[in-house]
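Participant: let me see the structure of the following:
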Amino acid sequence: MSYLEYNVKTVPTGIRKILYLNWPVVVLLTAIASVGFLMLYSVAGGQLDTWAEPQMKRFAVGLAGMFVVAFIPIWFWRNVSALAYVVSFLLLVAVEFFGAIGMGAQRWIELGPLRLQPSELMKISLVMLLAAYYDWLDVKRVSRPLWVLIPVALVLAPTILVLKQPDLGTAILLLAGGGIVMFAAGVSWWYFGTVIALVVALVFAVFESRGTEWQLIKDYQFKRIDTFLDPGSDPLDAGYNIMQAQIALGSGGWAGKGYMQGTQSRLNFLPEKHTDFIFTTLAEEFGFVGAFSLLMLYALTVAFTLVSGLSNKDRFASLMTIGIGSTFFLFFAVNMSMVMGLIPVVGVPLPLVSYGGTAMMILLLAFGLTQSAHIHRPR
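Facilitator: Below is the predicted model:
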């Protein structure tokens, strides 16, 4: 035991837990959220109470919740992972019958003044349950077909419910997040290779079926694909959002037009400028430098989280941390790719920057789980 470790162990337990926090992640999350506050103030035209102030209050509550979750021993979260999954799944089922409808989708449950999106809870509880499952399962059985089917069912069940809402973006994140945990747990490459091959074959079959008697998707769905590949083919309807986003991204140039000087957002050309497309406002006002700086903040957060997970000798804690860190990566990677036109628009917000209550709160609680794993890891 080193002199420093000895001195840390002599301080009271509560203070020791504070010292053991993954502080670089706390600082990075606060920096990312602060960027969000600035951008929400900008897109509101200099009004603090429209979006920025409520977001600040939510972040403060979420940050406090993160610390509370962090100080609870990791074995507790392992023991409640199955319960968390069941509750999240039941809430998803409840959405089918009692869910609130907004913008053509049924994704929320009204709980008094609180509007909860259960699919956000499922993203984290799914990772927790899969980590607990592989912590319990003997390593020799990880790649056996029967023991692979169980986690596949656990992933597909909520994914199907989310697709019915409809919410393609969250469904993709559930599939990808579950797959990452399975991969990190040691599931054979052959399973992933088979799935990728089947997806490629399905995409090929869809395009080959166009105009035939056995056409696999509807004509309007093919039109959406055409619009994604060439937004200019329908600039005033289906291609409008992505074209305006690309104009904002390109007009920012190297250093941007200046804070609160973005014309696309100020003149309301940008769709959903305070939620899904807020990254384009950032790129317009601060240019490549600002956009790249935010990307680096995200990348460093993922790096510190994954390093913590990979170095953790507790299997549940390690898999859960890797799963949450990878899911966080998928959040911002999908959003940024979406607004740049690299993938279809699927409605995924930019984490900690886009305006929203449920997503921010649950994400901070999820990082509380990674902090609990970091604090209580074997030393």
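Participant: for the rest of this, base every contact and every neighbour count on C-alpha atoms.
Facilitator: Noted.
Participant: at the geometric centre of the chain, which residue sits there?
Facilitator: Nearest to the geometric centre of the chain sits residue 331, at 3.3 Å (Cα atoms, centre = their mean).
Participant: pretty sure that one sits against residue 351.
Facilitator: Yes. The criterion here is Cα atoms under 8 Å, and residue 331 meets it with residue 351 at 6.4 Å.
Participant: list the buried residues of the longest helix seen in the chain.
Facilitator: Of all segments of type helix in the chain, defined using DSSP state H, the longest is helix 278-311. For helix 278-311, the neighbour count (16 or more other Cα atoms under 10 Å) marks 278-288, 290-291, 294-295, 297-299, 301-306, 308-310 as buried.
Participant: report how many residues lie close to the closest residue to residue 142 other than its chain neighbours.
Facilitator: Closest residue to residue 142 apart from its sequence neighbours, by Cα to Cα, 6 or more residues apart in numbering: residue 187 at 5.8 Å. Residue 187 has 21 neighbours, counted by other Cα atoms under 10 Å.
Participant: this one as well, want them side by side:
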Amino acid sequence: MARFDLPMGMRGHPVRPPRSGMSRRRSLWERIHLDPWLLGLLLLLMFSGLVVLYSASGQNLDMVIAQGLRFGVALGVMAVIAQFSPATLYRWALPVYLVGVLMLVAVEIMGDMGMGAQRWLVIPGVIRFQPSEMMKLAMPLMVTAWLSRRPLPPGWRELVGCAVLIGVPVLLIARQPDLGTALLVAAAAVFAILLAGLSWRIILGLVVLVAAALPLLWINMHDYQRQRVLTFLSPETDPLGAGWNIIQSTTALGSGGLWGKGWLHGTQSQLEFLPERHTDFIVAVLGEEFGLVGMLAFLVIYLMIVCRGLWLAGTAQETFGRLLAGSIILTFFIYVFVNIGMVSGILPVVGVPLPLVSYGGTSSVTLLAGFGILMAIHSHRRLLSR
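Facilitator: This next block holds a predicted model:
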């Protein structure tokens, strides 16, 4: 059989064949540490969200432009964070966590009031933001760093340490009051713990503890928070008061039918029956104007993002990266589930926006920063594996 050798170069080394266009594209994405599939899905979601927001805001173009600019800033933050290695993220875990806790303390002391809650810090003439959003990333970052230094699966001693790390910021957020965000911040840490491999005996014990703590939680809830739970159970008892929001949102969802009423032609939203239609209840606008088909299209995009994120998390080489990436993408899934659940009436209203669709700046930056961490873990893993 004839032997085919590569031609020799100037220095006696085999000359490599020209790299294909696909190889060059892969090399480019590796150099900028971004995942093209995940980035493409996020851009598609954000563009679709702006289309829905234009209708939900009453065709307010200024609001749409402002949201687009916020998306631009969030994408920049994502691209910057993606450049850092998992080792750098690990070193930053404790400082970021401590800064987040200090800002929550600052909110408690001198936070800005809005809609009956003290949740914001204001730098006059510069920015107004919610430090609790930062904890959605700082919490899983700190808990995964803590767990990765200890034997896994974690035992009760490790869980007590995690409980302290989780309890301090969660209690500060709940005092603002913002029970919805407090639960989501706690969930981000709990996912990291579950992914570390708890035994069923410990999981059962924790479930019993949580169930036993529910009466205490009920007693310490604010009146409006208890009213939300009661309204969830029976919204028709106060249709013009506490039950108004959920009744209008479910009416909007149901009236959309299979194909919807058409973009800009929703009655509940355009006639302003639907409250908070550009933020927490924007999914009701989506369902009314685009129908079940439109809702399913958005759910498919979200599902593809979650699946891609889980695949990236599964390729992580070290425990810290695997736990952190997994907790971030599962927390993203919980945001979607809770928002759609509360708007459709299967969960109490807790004030959680629909990711990258609802109007808001801080939440968009936080979400895309999390995806930046996810891409950083995956892209640096690929470079190390060469």
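Participant: quick check: TM-score for this pair?
Facilitator: Overlay of the two chains. TM-score (TM-score structural alignment, normalised by the length of the first structure): 0.90; 365 aligned residues with a Cα RMSD of 2.6 Å.
Participant: hang on, the earlier thing: check which element follows the longest helix of the first structure along the chain.
Facilitator: Next helix or strand after helix 278-311 of the first structure toward the C-terminus (DSSP states H and E): helix 315-339.
Participant: which part of the first structure lines up with stretch 282-299 of the second structure?
Facilitator: Mapping stretch 282-299 of the second structure onto the first structure (TM-score structural alignment) gives residues 278-295.
Participant: ok, average deviation of that stretch from the second structure?
Facilitator: When the second structure is overlaid, stretch 278-295 of the first structure sits 0.5 Å from its aligned residues on average, using mean Cα distance after the TM-score superposition for the first structure.
Participant: distance between that stretch and the chain's centre?
Facilitator: 19 Å (Cα atoms, centre = their mean, to the nearest Å).
Participant: could you find the counterpart of residue 92 of the first structure in the second structure?
Facilitator: In the second structure, residue 92 of the first structure lands on residue 104 (TM-score structural alignment).
Participant: and its match, how many neighbours does it have?
Facilitator: Residue 104 of the second structure, neighbours per other Cα under 10 Å, totals 29.
Participant: could you check which helix or strand contains it?
Facilitator: According to DSSP H and E, residue 104 of the second structure maps onto helix 86-110.
Participant: what residues does that helix touch?
Facilitator: Helix 86-110 of the second structure has contacts (Cα atoms under 8 Å, 6 or more residues apart in numbering) with 118-121, 131-132, 134-135, 138-139, 141-142, 145, 168-169, 172-173, 175-176, 320-321, 376-377, 380.
Participant: from those residues, which would you call buried?
Facilitator: 118-121, 131-132, 134-135, 138-139, 141-142, 145, 169, 172-173, 175-176, 320-321, 376-377, 380.
Participant: just tell me the aligned range of the lengthiest strand in the first structure in the second structure.
Facilitator: Longest strand of the first structure, by residue count under DSSP state E: strand 105-111. Aligned using TM-score structural alignment, strand 105-111 of the first structure spans residues 117-123 in the second structure.
Participant: and residue 262 of the second structure, what pairs with it in the first structure?
Facilitator: Under the alignment (TM-score structural alignment), residue 262 of the second structure pairs with residue 258 of the first structure.
Participant: how near is the spatially closest residue to its match that is not a sequence neighbour to residue 269 of the first structure?
Facilitator: Leaving aside its sequence neighbours, residue 258 of the first structure sits nearest to residue 285 (Cα to Cα, 6+ apart; 4.8 Å). Noted for residue 285 of the first structure: a distance of 15 Å to residue 269 of the first structure, by Cα to Cα, to the nearest Å.
Participant: also residue 161 of the first structure?
Facilitator: Using Cα to Cα, one gets 34 Å for the distance from residue 161 of the first structure to residue 269 of the first structure.
Participant: residue 222 of the first structure now?
Facilitator: Distance from residue 222 of the first structure to residue 269 of the first structure, by Cα to Cα: 26 Å.
Participant: and the strands in the first structure?
Facilitator: Using DSSP E, strands in the first structure cover 100-102, 105-111, 114-116.
Participant: would you turn the ones you listed into a markdown table with distance to residue 181 of the first structure?
Facilitator: As requested, the strands of the first structure are exported to a markdown table (distance: least, Cα to Cα, whole Å):
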| stretch | distance to residue 181 of the first structure |
| --- | --- |
| strand 100-102 | 31 |
| strand 105-111 | 25 |
| strand 114-116 | 25 |
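Participant: quick one, which of those strands is nearest to residue 41 of the first structure?
Facilitator: For those, the distance to residue 41 of the first structure is smallest for strand 114-116, at 22.9 Å, taking Cα to Cα.
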